[in-house]
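Colleague: Quick one: sequence and predicted model below, then my questions.
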Amino acid sequence: MEIKNEIHRIFAKGKKQGHRVFIKRRIGFLRFWSSLTFAQRCYFLATAVLLLQLLFNFNNGVLEAAMFCLALAGIINEIWPKFMSLWNSLPGKALILFIYAVIANFALASASGLVNSVSGVSASALPYSHNFALILMVPSWFFVTTILGLVIGMMLTMVYLFCLLLLKPFGVQRFWHPRHYRFAMTTTVARFAWTLGVALQLSVVAEQVGLLSEFDSDLDNPVISIDTTSAEQSESGTSELTEKQVEDISRLEGEINALLTDTKQKSINYRKRQRRFLAEFIYEFEADSRSRCAHPEGTRVIELNDYEILQISPSAEMEEGYAYSVEPCISAAIGNGAY
């Protein structure tokens, strides 16, 4: 009976101590959590999810998406106020407008090239189609500018971290932050890591969807395959790869090649859809079914100048579904033609 009471007493004491430790830890965590900013909380949660995935070795698309969304939310929360401060200053506004002007110029030039490759004439002759081609390219340029912004932010983070390391011996723990800002060094490292991760993830997603097909140098080149060979035993005693290692390498090679092939095919399909949509727009909205220039029935025309027309006719043989040809304008004022 006494032994039983002693066991109960020890159990109650241990339970009480455990509850006290739990309350103490909980209070400490709540104080730590309340001292963090929104961005720091996002980095903390994203890192916690990443550690859970690494420790338990499981892949969950929802958790992975939530992890990168948290990191992106933290990055935007820190960048947006600085962007607004830059925008509210006259030099900053000039810099931002200059950057947007450069991007818009490249986007207009690429849209002009797309119109020319589809129709065979200058984009200046098809202003509405030129604008539509620019709209088709907005998603690609949005992702590219976002990735470039993240890369620039990552470079600035590296500079900030380097300055912190240089000034730390002089007692400087933070700058460009409020006085109550805590864990400046740790947050800078987390910000750098997650900026790099988000930039890589956005690049992979954009490439797999096909949004970066506009920036692929050559979509017709075959996908580069990875060749792996087993290492031969050398005089120094290096052992050959086991059968399991060879199988793992072969499986990894196949997965990489399959991913590259699928990505390139999606880029090709995305480019084809862009050209198809543009061709449909040119025929349905830019071209005229009636014109002063004579043209065969069932075709549509765009007047390039007083003497030339762009004749468009549906064609199942063409990839975009339409055939384009520059023809002389035959009218009552210039000359007669029989169709």
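Modeller: Structure received. Note that this is a predicted model, so its numbers are computed, not measured.
Colleague: When you work out contacts or count neighbours from here on, use the C-alpha atoms and nothing else.
Modeller: Fine.
Colleague: May I see the buried residues of the helix or strand hosting residue 45?
Modeller: Using DSSP states H and E, residue 45 sits in helix 38-56. Burial within helix 38-56, assessed by neighbour count using 16 or more other Cα atoms under 10 Å, is assigned to 39, 40, 41, 42, 43, 44, 45, 46, 47, 49.
Colleague: helices or strands up against the helix or strand that it is followed by?
Modeller: Stepping forward along the backbone from helix 38-56, the first helix or strand reached (DSSP H and E) is helix 61-88. For helix 61-88, the elements it packs on are helix 38-56, helix 90-119, helix 184-209, judged by 3 or more Cα pairs under 8 Å, 6 or more residues apart in numbering; DSSP states H and E.
Colleague: rerun that using 10 Å as the cut-off
Modeller: Using 3 or more Cα pairs under 10 Å, 6 or more residues apart in numbering; DSSP states H and E as the contact test, the elements touching helix 61-88 are helix 38-56, helix 90-119, helix 127-167, helix 184-209.
Colleague: Reformat those as TSV; add distance to residue 302.
Modeller: Shown next, in TSV, are the helices and strands packed on helix 61-88 (distance: least, Cα to Cα, whole Å):
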stretch	distance to residue 302
helix 38-56	54
helix 90-119	11
helix 127-167	11
helix 184-209	34
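Colleague: want to compare, so here's the second one:
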Amino acid sequence: MMRLLAPIKRWSSRFGLVRIKSFWLSLTFPQRCYFSALMICLNGLFVDLPVMDETPPTFSNPFINFALFIALIALVVEFWPRFYHFWESLPGKAIILLFYAFVANYALVQAAGMINDITGLNADKFPYSHNMALLLSIPSWFAITTLFVLLITQLAMPLYLLALLILRPLGVHEYFHSPDYRFPFITGIVRYGFSLTLLAAAVTMTQESGLSTSINETLSGIARGFDGVIDVNNEDAPQDAEPEEPLGISLDVQLQSEDSPTPQPENVSANQLKLDKVRERNSKIRQKGQAYDQHIKQFIANFVYFQEADEKSRCEHDTQSRIVELNDFEIVEIFRDSTQPLRYRYEVKPCISAALGHQFKQPK
């Protein structure tokens, strides 16, 4: 028996494992990640299919999620040297700094608006709380925008693949990559497929976490800022605007219902069911966005009361309250109030101290 199995073992070791090992060693680290992610995806498809009948699709398969994580590592490793090379140039520094300054400015304005929504006062009166709100928003803004820029740039991959096909007969395709880089065309196709899937997964993640609401409001504000330059004094503009759709939600159903001819009776129920699904999805996304904002605002409100507000002050105030001095003559007194949405009530009062404000003191 051993004699019969010996040729099989020699054949497998000579033509099987050796070839697999040489093929694996010839690949770069990102290519190994792409290959591993592809194998994991193929394995995961036979275990449990992801739910793809929603808008956008829900990625609930752990194999698919792990494969996408490996593909994301490959994308970061592959494009980090190019980003670093772009950063080393003077125009690259200017573009990158301008982009992140743009993002940081919007995060700064969003943090100031959050403080104003919580307290009803200008964010300048609460510098520490403003900084805390900014620190909570900047990491998510930077991470999400960087991820989306990385994935959106991959949408130009078909142009890269077309250039490879055209320039390969001319022998100048090595300018795109090193000569020892194997399978560039197949790698580009796999990279493009994973980039599209990661982009859909990133949109789904922002929606499920509730971040899409603030991002969508910011993008809508930017669009209205460009479009409203001409129509800012237009009196015929509608006063009540429709609520914006959340990020990533397709409007094909609504456009179809408005622009297409009257559907046949047998298609009315199907179109209505599809429209109801989109509306239900939009409602869930808005609720998650409101819940996310509520958690952040509650954290900031607690920070204002327990950290920034003073328990003792030169100005008279209730023993059960805390205050923040707005200036030499005014204070904001903060009370715990379970009837308020964030459980705190803010009242602006005159500062009655040893030398000032006695004319505002109520008679006993």
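Modeller: Happy to help now that I have it. What you see is a predicted model; the values in this text were computed from it and never measured.
Colleague: what TM-score comes out when they're superposed?
Modeller: The TM-score (TM-score structural alignment, normalised by the length of structure 1) is 0.78; 317 aligned residues with a Cα RMSD of 3.8 Å.
Colleague: hmm, back to that, need the residues that contact the helix holding residue 45 of structure 1.
Modeller: 33-37, 57-60, 63-64, 66-78, 182-184, 186-188, 190-191, 193-194 (Cα atoms under 10 Å, 6 or more residues apart in numbering).
Colleague: Buried only: go through those residues for me.
Modeller: Under a neighbour-count criterion of 16+ other Cα under 10 Å, the subset of those counted as buried comprises 36-37, 67-68, 70-75, 77-78, 182, 184, 187-188, 190-191, 193-194.
Colleague: Now find how far off-centre the helix holding residue 45 of structure 1 is within its chain.
Modeller: Between the centre of helix 38-56 of structure 1 and the centre of its host chain there is 21 Å, according to Cα atoms, centre = their mean, to the nearest Å.
Colleague: one step back: to residue 226 of structure 1, which of the helices and strands packed on helix 61-88 of structure 1 lies closest?
Modeller: Taking Cα to Cα as the measure, those were each checked against residue 226 of structure 1, and helix 184-209 came out nearest at 19.0 Å.
Colleague: Next secondary structure after that closest one?
Modeller: Beyond helix 184-209 of structure 1 in the direction of the C-terminus, DSSP H and E gives the next helix or strand as helix 243-281.
Colleague: Just after that next one, pick out the following helix or strand.
Modeller: Note on helix 243-281 of structure 1: by DSSP H and E, the next helix or strand toward the C-terminus is strand 300-303.
Colleague: Quick check: next helix or strand after that following strand?
Modeller: Going down the chain from strand 300-303 of structure 1, the next helix or strand is strand 308-314, by DSSP H and E.
Colleague: List the contacts of that next one.
Modeller: Applying Cα under 10 Å, 6+ apart, the set of residues contacting strand 308-314 of structure 1 from outside is 119-121, 125, 279-280, 282-283, 287-289, 291, 293-304, 320-330.
Colleague: switch the cut-off to 8 Å
Modeller: 283, 287, 293, 295, 298-304, 321-329 (Cα atoms under 8 Å, 6 or more residues apart in numbering).
Colleague: okay, the next helix or strand after that strand sits on what stretch of structure 2?
Modeller: Proceeding N to C from strand 308-314 of structure 1, the next assigned helix or strand is strand 322-328, under DSSP H and E. Equivalent residues of strand 322-328 of structure 1 are located at 344-350 in structure 2, counting by TM-score structural alignment.
Colleague: how big's the offset between that stretch and structure 1?
Modeller: Once fitted to structure 1, stretch 344-350 of structure 2 is off its aligned match by 1.7 Å on average (mean Cα distance after the TM-score superposition for structure 1).
Colleague: gap between residue 318 of structure 1 and residue 310 of structure 1?
Modeller: When distance is defined by Cα to Cα, to the nearest Å, residue 318 of structure 1 is 16 Å away from residue 310 of structure 1.
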